[in-house]
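Novice: Sequence and predicted model, in that order:
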Amino acid sequence: MSANLSANTLFSVNGVVAVITGGGSGIGLMMTKALAANGARRIYIVGRREDVLGSAAESIDPGIVIPLPGDVTCRESLLGIAKQVEAETGYINLLICNAGIMGPKPLKAAPGASPPSLSDYRAHALATSVEDFTYTYAVNTTGVYYTTLAFLALLDAGNAKSNMGADVGSQVITTSSIGGFSRLPGASFAYNSSKAAVTHMTKMLATSFVPYGIRCNVLAPGLFPSELAMGIIGALDPGKTGEMDRNIVPAGRAGTEEDVAGAVLWMASRAGSYLNGSVVVVDGGRLGMLASTY
């Protein structure tokens, strides 16, 4: 059998240099662990909470995982981080735009109760300031755009380095959500619509960057243990048994770090190098149980 068809070759991320925003917790931390466990040369994790980033780096390998405090809603912060990475490595192969927030939540009825009155629903929604609503977009959508722009030169340098092989090339992976396809209010109007926006924007970036040889793809997770999703998971699994109603999640459980690892190793390696402008849904089948537009 050809060595090119072995899993060790196809799914190798050995030597990859990556930047992961929101890489110190939740799904971002799962991605960081996956790349570090499989031979990454350097992983820069970006976030606002320096203590969280530091703990993540220490728990994995501080020689590989480098914390870089920063704010994805601040262009100057992003450009400063890119300069730090450029000074250390001179290039990156992979940018994962993973930072995200939930945003203001709509008023919901308790399970089995009648919906709130229209006046209560309206009053609750209007109590949210325009600034709070649009800040969700600043992080989840606009932040992805400016993060990508900040690291374009380093991604281009990664292509010139060609350390991952000519067939792989540099790539941007955006963490979106199945919420971006759901027609239900779900987490929040701001969150779901911002994820719909960033999914489409990433497809646009994929087309725009074709002349430069930089690929862009979307990972759309379902329910995974994270700060954002714990309230939802807790409601679906109040007994903390690890099991969920298969009418809600056909897999019968929330996602695990192995599920994230499998997806990101595929997308980041030779195995996924033919992906460009693609959306990878990893949700245990949940989206198929929702009114959705996917």
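Specialist: Looks like it came in fine.

Novice: use CA for all of it now, contacts and neighbours both
Specialist: Fine.

Novice: the strands in the stretch 1-150 of the chain, which residues?
Specialist: 17-21, 42-47, 65-69, 94-97 (DSSP state E, counting those that start in this stretch).

Novice: how about these in CSV, adding mean neighbour count?
Specialist: Putting the strands of the stretch 1-150 of the chain into CSV (neighbours: other CA atoms under 10 Å) gives the following:
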stretch, mean neighbour count
strand 17-21, 27
strand 42-47, 25
strand 65-69, 24
strand 94-97, 27
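
Novice: Quick one: residues contacting the residue nearest the centre of the chain.
Specialist: Nearest to the geometric centre of the chain sits residue 175, at 2.4 Å (CA atoms, centre = their mean). By CA atoms under 8 Å, 6 or more residues apart in numbering, the contact set of residue 175 is 96, 97, 98, 99, 218, 219, 220, 221.

Novice: Distance of it relative to residue 246?
Specialist: 25 Å (CA to CA, to the nearest Å).

Novice: what does residue 21 give?
Specialist: Applying CA to CA to residue 21 and residue 246 gives a distance of 32 Å.

Novice: now do residue 288
Specialist: From residue 288 over to residue 246 the distance is 11 Å, taken as CA to CA.

Novice: Check whether residue 248 really touches residue 286, as I assumed.
Specialist: Yes. Using CA atoms under 8 Å, residue 248 makes contact with residue 286 at a distance of 6.2 Å.

Novice: Can you pick out the residue with more neighbours from the two?
Specialist: The neighbour comparison of residue 248 against residue 286 (other CA atoms under 10 Å) goes to residue 286, with 21 against 17.

Novice: this is the other structure I want to compare:
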Amino acid sequence: MRDRVTAVTGAAGGIGAATVAALVSAGRPVAALDIDQDGLRALCGDLQERRPNEAHTVQAHTVDIRDRAAVEAALDKVEAGLGPVTGLVNVAGVLRPSPVVSTTDDDWAATFAVNTTGVFVACRAAARRMAERGQGAIVTVGSNAGGVPRTGMAAYAASKAAAAHFTRCLGLELAPHGVRCNIVSPGSTDTPMLRALGAGDVVEGDLASFRTGIPLGRVADPRDVAEAVLFLLSEKARHITMHELYVDGGAALRA
């Protein structure tokens, strides 16, 4: 995986930051993209402290993934500074929990703008470059909520389902160009988003909200998700595309 440049959106925290750290550990140059400038500084500072010999392979770019021009400009800078982008990981996401009848137009639009349109914007920019070169891998971080109904999360679940199916369609189009597209769908993961949600005991589940527990008996660590992402980016997964890998401890009870 060395010398293969990967762009990661939503890189400043949670699963995004864990993915950046895992890529750096694998010796892969990384472009860390996020709207949170302070979070990017903290990420780079932490990497510099823990991996001083490898942190120079990380470029931080403050960018709003909803902004097509900003994303294109960021990838141009990445390729000028680090080299051709051969990997993209879509992690950026927002969650505004609410029952459907209480969901505002702004909640719905904002959720789709980041979770779905942002994936489209980033993928389109990266896919053009990868297809021209005949190689690359894209991984979209979805959610098991995209395949299992959740109360109070309709906008989030629908946006993640849309992003996942978009990624499969993109994978079909890019397969002749040697570019693979896959989805990693986590369940409850120990991130600021989950803590802010205050979801109760997700391990045991909640009958009142029709939510099963987690058969493996623990909430995921962001590194669990990051390792799945790395696998799908790597040559070990060279014959896998348009696949959705659930990393949720069995919570979705998928066959």
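Specialist: Alright, I've got the coordinates. As the structure is a prediction and not an experimental result, all values here were calculated from the model.

Novice: ok, back up a step: next, format the strands of the stretch 1-150 of structure 1 as a markdown table and append distance to residue 272 of structure 1.
Specialist: Listed next are those as a markdown table, based on distance: least, CA to CA, whole Å:
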| stretch | distance to residue 272 of structure 1 |
| --- | --- |
| strand 17-21 | 16 |
| strand 42-47 | 19 |
| strand 65-69 | 23 |
| strand 94-97 | 13 |
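
Novice: any idea what sits nearest residue 8 of structure 2, other than its immediate chain neighbours?
Specialist: residue 89 (4.7 Å; CA to CA, 6 or more residues apart in numbering).

Novice: List the contacts of the one you found.
Specialist: 6, 7, 8, 9, 138, 139, 140, 141, 229.

Novice: can you do 10 Å?
Specialist: 6-11, 16, 19-20, 32, 119, 122-123, 137-141, 181-184, 226, 229-230, 233 (CA atoms under 10 Å, 6 or more residues apart in numbering).

Novice: Same question for residue 141 of structure 1.
Specialist: Neighbours of residue 141 of structure 1 in contact, by CA under 10 Å, 6+ apart: 73, 97, 99-100, 135, 174, 176, 191, 193-199, 201-202.

Novice: Helices of structure 2, start to end?
Specialist: Taking DSSP state H as the test, the helices found in structure 2 are 14-25, 37-50, 68-81, 105-112, 118-133, 154-174, 192-197, 222-233.

Novice: Centre of the chain to the fifth one, how far?
Specialist: Think helix 118-133 of structure 2. Counting by CA atoms, centre = their mean, to the nearest Å, helix 118-133 of structure 2 is centred 15 Å from the centre of its parent chain.

Novice: Check which helices and strands that helix is in contact with.
Specialist: On a contact count with 3 or more CA pairs under 10 Å, 6 or more residues apart in numbering; DSSP states H and E, helix 118-133 of structure 2 meets strand 5-9, helix 68-81, strand 85-90, helix 105-112, strand 136-141, helix 154-174, strand 179-186.

Novice: Apply 8 Å and report the result again.
Specialist: Helix 118-133 of structure 2 is packed against helix 68-81, strand 85-90, strand 136-141, helix 154-174, with contacts defined by 3 or more CA pairs under 8 Å, 6 or more residues apart in numbering; DSSP states H and E.

Novice: Could you dump the ones you listed into JSON lines and include distance to residue 115 of structure 2?
Specialist: As requested, those are exported to JSON lines (distance: least, CA to CA, whole Å):
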{"stretch": "helix 68-81", "distance to residue 115 of structure 2": "15"}
{"stretch": "strand 85-90", "distance to residue 115 of structure 2": "9"}
{"stretch": "strand 136-141", "distance to residue 115 of structure 2": "10"}
{"stretch": "helix 154-174", "distance to residue 115 of structure 2": "6"}
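
Novice: leaving aside the residues next to it on the chain, what's closest to residue 194 of structure 2?
Specialist: Going by CA to CA, 6+ apart, residue 194 of structure 2 has residue 188 as its nearest residue, at 6.9 Å.

Novice: wait, residue 251 of structure 2
Specialist: What sits nearest to residue 251 of structure 2 in space, not counting adjacent residues and going by CA to CA, 6+ apart, is residue 214, at 4.6 Å.

Novice: what do we get in structure 1 for the one you found?
Specialist: When structure 1 is aligned by TM-score structural alignment, the residue opposite residue 214 of structure 2 is residue 249.

Novice: contacting residues for the aligned partner of residue 103 of structure 1 in structure 2?
Specialist: Applying TM-score structural alignment, one finds that residue 103 of structure 1 aligns to residue 96 in structure 2. Counting by CA under 8 Å, 6+ apart, residue 96 of structure 2 touches 107, 111, 153, 155, 156.

Novice: Please report how far the first one lies from residue 199 of structure 2.
Specialist: When distances are taken as CA to CA, residue 107 of structure 2 and residue 199 of structure 2 turn out to be 19 Å apart.

Novice: Looking at these two, which is more packed in?
Specialist: The neighbour count for residue 107 of structure 2 versus residue 199, taken as other CA under 10 Å, is higher for residue 107 (18 against 11).

Novice: What's the match for the more buried one in structure 1?
Specialist: Mapped onto structure 1 by TM-score structural alignment, residue 107 of structure 2 lines up with residue 132.

Novice: how near is the aligned partner of residue 185 of structure 1 in structure 2 to residue 119 of structure 2?
Specialist: Aligned by TM-score structural alignment, residue 185 of structure 1 pairs with residue 151 of structure 2. In this view, residue 151 of structure 2 and residue 119 of structure 2 are 24 Å apart by CA to CA.

Novice: Tell me which of those two has more neighbours.
Specialist: Shown here are residue 151 of structure 2 and residue 119; by other CA under 10 Å, residue 119 has more neighbours (28 against 15).

Novice: and the more buried one, what pairs with it in structure 1?
Specialist: Aligned partner of residue 119 of structure 2 by TM-score structural alignment: residue 144.

Novice: Sweet, I'm off.
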